[in-house]
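1. The following comprises the amino acid sequence and a computationally predicted model.
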Amino acid sequence: MSQRNREGKRGARERLREQRERERARAKRKRTLGVLGAVVAVFAAAGAVGMYASTSADDSGKSGGSVVPPRGAVGKGRLVIPSGKAGKAGKPEKPGKAAPATLTVYEDFRCPGCKQFEDVFRTTVHELQDDGRLRVEYHLVTIIDGNLGGTGSLRAANAAACAQDRGAGAFRAYHDVLYRHQAEETRDVYADNDRLIKLADTVPGLVTPAFRKCVEDGRHDGWVRKSNDVFAHSGYAATPTVLLDGKSVYGDPDKPLSPNKLKRMVLAAARD
């Protein structure tokens, strides 16, 4: 083979190799652009979600964007509204013997299951509280708003926190009024602040200019949202979630809870 032919073949191989390298480079650029496009799309979607969360977090009043715990709230982040003397989960609110048992309740004022629990156990729980045997720690959440839309869970929880500002007794009384007047969960009647204030008028001394302003401004909205966010990451999935001294005692069909059984369990805790 002549020198010219060898050089010609070598040149053709070089051109083919260079062409293949150019094709690989183009393919690599396409892949890179595709990845970058996907990343941009993900960040754009995340931005949209973040914007939605931010908007929904601040859409309800002048004070709703900040976390303002109600007076007397306790626990980590002051997200718990206590009712009764402190038990095993905390310190006494007043001098004297602490309640020997603590009932922890995660609840939503629009939740029909929560109303059922309250209607069945209210009298027993109050009796045990008043006897100094039980402390109840309430965590207010907004599951129904999230599942069905609306703002009634949030508005009612804020109003209940406003009642707590007036004192633990006002909270307990208003808490019970809200459950007694709960509508079907699909009817978002508690989204109406005027209705919440009208119901509060059935609690003697509760409605004052300060209470009205607290409800209308959504003073504790941010606090309610924080409470709901903590619940969403707690491992519990439904309301009501009811714990006695940290142990779940409600909702298991194989171990149904009755008022008498709850009373026996609380009395047993006093003997431990």
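-> Yep, that arrived. Numbering: from 1, shown residues only.
2. only C-alpha atoms for contact and neighbour calcs from this point on.
-> Noted.
3. residue boundaries of the helices in the stretch 101-250 of the chain?
-> Ranges of helices in the stretch 101-250 of the chain, per DSSP state H, counting those that start in this stretch, are 112-130, 143-148, 152-165, 168-180, 193-200, 209-217, 221-232.
4. Which residue comes closest to Y190 once chain neighbours are left out?
-> Closest residue to Y190 apart from its sequence neighbours, by CA to CA, 6 or more residues apart in numbering: G152 at 4.2 Å.
5. what about that neighbour, how many neighbours?
-> 24 (other CA atoms under 10 Å).
6. separation between it and I143?
-> 10 Å (CA to CA, to the nearest Å).
7. Over to G169?
-> Counting by CA to CA, the gap from G169 to I143 is 26 Å.
8. The two - which one has more neighbours?
-> Higher neighbour count among G169 and I143: I143, with 22 against 14, using other CA under 10 Å.
9. what angle sits between the host helix or strand of A270 and helix 112-130?
-> Following DSSP states H and E, one finds A270 within helix 259-271. Angle, helix 259-271 to helix 112-130, by axes from the mean of the first three to the mean of the last three CA atoms, to 10 degrees: 40 degrees.
10. Contacts for helix 259-271, please.
-> 100-101, 120-121, 124, 128, 133-134 (CA atoms under 8 Å, 6 or more residues apart in numbering).
11. Those residues: which two are farthest apart?
-> The span of the contacts of helix 259-271, defined through CA to CA, is set by P100 and V120 at 22.3 Å.
12. one more structure, for comparison:
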Amino acid sequence: MDLGPGRRGASPRFVLPDVSEKNREGKRTARERLAAERAKQKTAEKRRRTLIVGAAVVCVLGLATVVGVVAANAGKDEGKDASGPVVGPSGAGGKDGLVIPVGKEGAKSTLTVWEDFRCPACKSFEDAYRSTIHELTAAGQLKVEYRLATLIDGNMGGSGSREAANAAACAQDAGRFPEYHDVLYRNQPAETDDAFAKDSELIEQAKKVEGLDTPAFRRCVEDGTHNSWVVKSNEAFQKGGFGGTPTVLLGGENVYADQSMTPAKLKQMVEAENKG
């Protein structure tokens, strides 16, 4: 076949791809993938921080911060009726009779402890400071004013905080508050387990305290004798403007907020007040 002048035997022409254009396209695609990955990581990190903050507002474990449980929505009542007359436990004192005192009245130092029996941070505080507090109260150097709140009931639902506080007030009637208080914290259920809402569980725990499991104690627990008193105590906590439980005050100073606080330091502070 005649290919015409100058074309006989000529090789066919091929158009080479634009390599630089391909490189630019590849780089652009890589940048887009990198940007998408960074956006994905940023979203994941934001979600992680949100989860951490969400967990922190329920209850903070350890002595690093004052916020243990958020007070919002606290005080919702479930279970037994709590609208009856306010009946305080035997020996309760302070304003409106909302304080359960432990220790010698003449002690120079006073430790005020706001607690919730369902609060894991309260258990953490008790486990760390229990022996030191017992040592100081036994030596007559410290008086503890226990004040009860029901924040976990409000935030998690249920009535275990209130029912446990009522049972502790019943133990106060029997002269066994310190022992029963410690038993409840040693045997605290998971925060999401409202086991303390059951009378049978609270009575079972009372069997671990010598002389407490009596017909009078059982009747007090089952009737919710001090439930209205517990509600009033929780209202006082809310009105006090405290951030959460536990709130621990020594001479009006919030020692729970002190990140350097230790049992040894607390003991030194109490001994210094006694010497002064």
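-> All right, it came through fine. These numbers come from a predicted model, not from an experiment.
13. residues touching D130 of the first structure, list them.
-> Here D130 of the first structure is in contact with G84 (CA under 8 Å, 6+ apart).
14. quick one: what's aligned to it in the second structure?
-> Aligned by TM-score structural alignment, D130 of the first structure pairs with A138 of the second structure.
15. now A191 of the first structure
-> A191 of the first structure maps onto A197 in the second structure, by TM-score structural alignment.
16. I'd say that match and G157 touch.
-> No: contact between A197 of the second structure and G157 fails when scored by CA atoms under 8 Å: they sit 10.7 Å apart.
17. for the first structure, what's the longest helix?
-> helix 3-57 (DSSP state H).
18. Give me the distance between that helix and the centre of its chain.
-> Chain-centre distance of helix 3-57 of the first structure: 44 Å, with CA atoms, centre = their mean, to the nearest Å.
19. can you tell me what part of the second structure the helix or strand just after it aligns to?
-> Downstream of helix 3-57 of the first structure, the next assigned helix or strand under DSSP H and E is strand 81-83. Counting by TM-score structural alignment, strand 81-83 of the first structure pairs with residues 100-102 of the second structure.
20. Also stretch 234-246 of the first structure?
-> So stretch 234-246 of the first structure sits over residues 240-252 in the second structure, by TM-score structural alignment.
21. For that stretch, measure first residue to last.
-> Start-to-end, stretch 240-252 of the second structure (CA to CA) is 12 Å.
22. buried stuff in that stretch?
-> 242-250 (16 or more other CA atoms under 10 Å).
23. So which of the helices of the stretch 101-250 of the first structure is the most surrounded?
-> helix 152-165 (a mean of 28; mean count of other CA atoms under 10 Å).
24. ok, G235 of the first structure - contacts?
-> Contacts of G235 of the first structure (CA under 8 Å, 6+ apart): none.
25. Distance check, it against F211 of the first structure.
-> In terms of CA to CA, G235 of the first structure sits 34 Å off from F211 of the first structure.
26. Just give me the mean distance for the match of strand 81-83 of the first structure relative to the first structure.
-> Compared with the first structure after fitting, stretch 100-102 of the second structure deviates on average by 0.2 Å (mean CA distance after the TM-score superposition for the first structure).
27. Give me the contact list for that stretch.
-> Residues contacting stretch 100-102 of the second structure (CA under 8 Å, 6+ apart): 91-93, 137, 143-147, 172, 178.
28. do stretch 143-150 of the second structure as well
-> 74-75, 98-105, 107-117, 137, 161-162, 165, 230-231, 233-234, 237, 245.
29. if we go to 7 Å?
-> Identification of contacts with stretch 143-150 of the second structure by CA atoms under 7 Å, 6 or more residues apart in numbering yields 74-75, 98-105, 107, 109-116, 137, 161-162, 165, 230, 233-234, 237.
30. Could you do stretch 149-161 of the first structure as well?
-> Counting by CA under 7 Å, 6+ apart, 70, 108-110, 140, 142, 144-145, 171, 174-175, 188-191, 196, 215, 218, 220-221, 224 sit against stretch 149-161 of the first structure.
31. Swap in 6 Å and give it another go.
-> Residues outside stretch 149-161 of the first structure that contact it (CA atoms under 6 Å, 6 or more residues apart in numbering) are 70, 109-110, 142, 145, 188, 190-191, 215, 220-221.
32. Just give me how far it sits from the chain centre.
-> 12 Å.
33. do the same with stretch 204-216 of the first structure
-> Distance, centroid of stretch 204-216 of the first structure to centroid of chain: 24 Å (CA atoms, centre = their mean).
34. Find me the equivalent region of it in the second structure.
-> The aligned range for stretch 204-216 of the first structure is 210-222, by TM-score structural alignment.
35. Against F211 of the first structure, how distant is K198 of the first structure?
-> In terms of CA to CA, K198 of the first structure sits 12 Å off from F211 of the first structure.
36. meant to ask about T186 of the first structure, not that
-> 27 Å.
37. Then A45 of the first structure?
-> Taking CA to CA, one finds A45 of the first structure at 40 Å from F211 of the first structure.
38. Which residue range of the first structure does whichever strand or helix holds N23 of the second structure align onto?
-> Using DSSP H and E, N23 of the second structure sits within helix 19-56. The aligned range for helix 19-56 of the second structure in the first structure is empty, by TM-score structural alignment.
39. on contacts alone, who are the packing partners of that helix?
-> Counting contacts by 3 or more CA pairs under 6 Å, 6 or more residues apart in numbering; DSSP states H and E, helix 19-56 of the second structure packs against no other helix or strand.
40. How far off centre is it?
-> On CA atoms, centre = their mean, the centre of helix 19-56 of the second structure falls 35 Å from that of its chain.
41. Now check the second structure for the residue matching A101 of the first structure.
-> By TM-score structural alignment, A101 of the first structure lines up with S109.
42. Now for that match: which residues touch it?
-> Neighbours of S109 of the second structure in contact, by CA under 6 Å, 6+ apart: L142.
43. show me what contacts the residue lying closest to G251 of the second structure once chain neighbours are set aside?
-> Of all residues not flanking G251 of the second structure in the chain, T110 sits nearest, at 6.2 Å (CA to CA, 6+ apart). Counting by CA under 6 Å, 6+ apart, T110 of the second structure makes contact with 142-144.
44. let's see it at 10 Å
-> 101-103, 137, 141-145, 249-252, 270, 273 (CA atoms under 10 Å, 6 or more residues apart in numbering).
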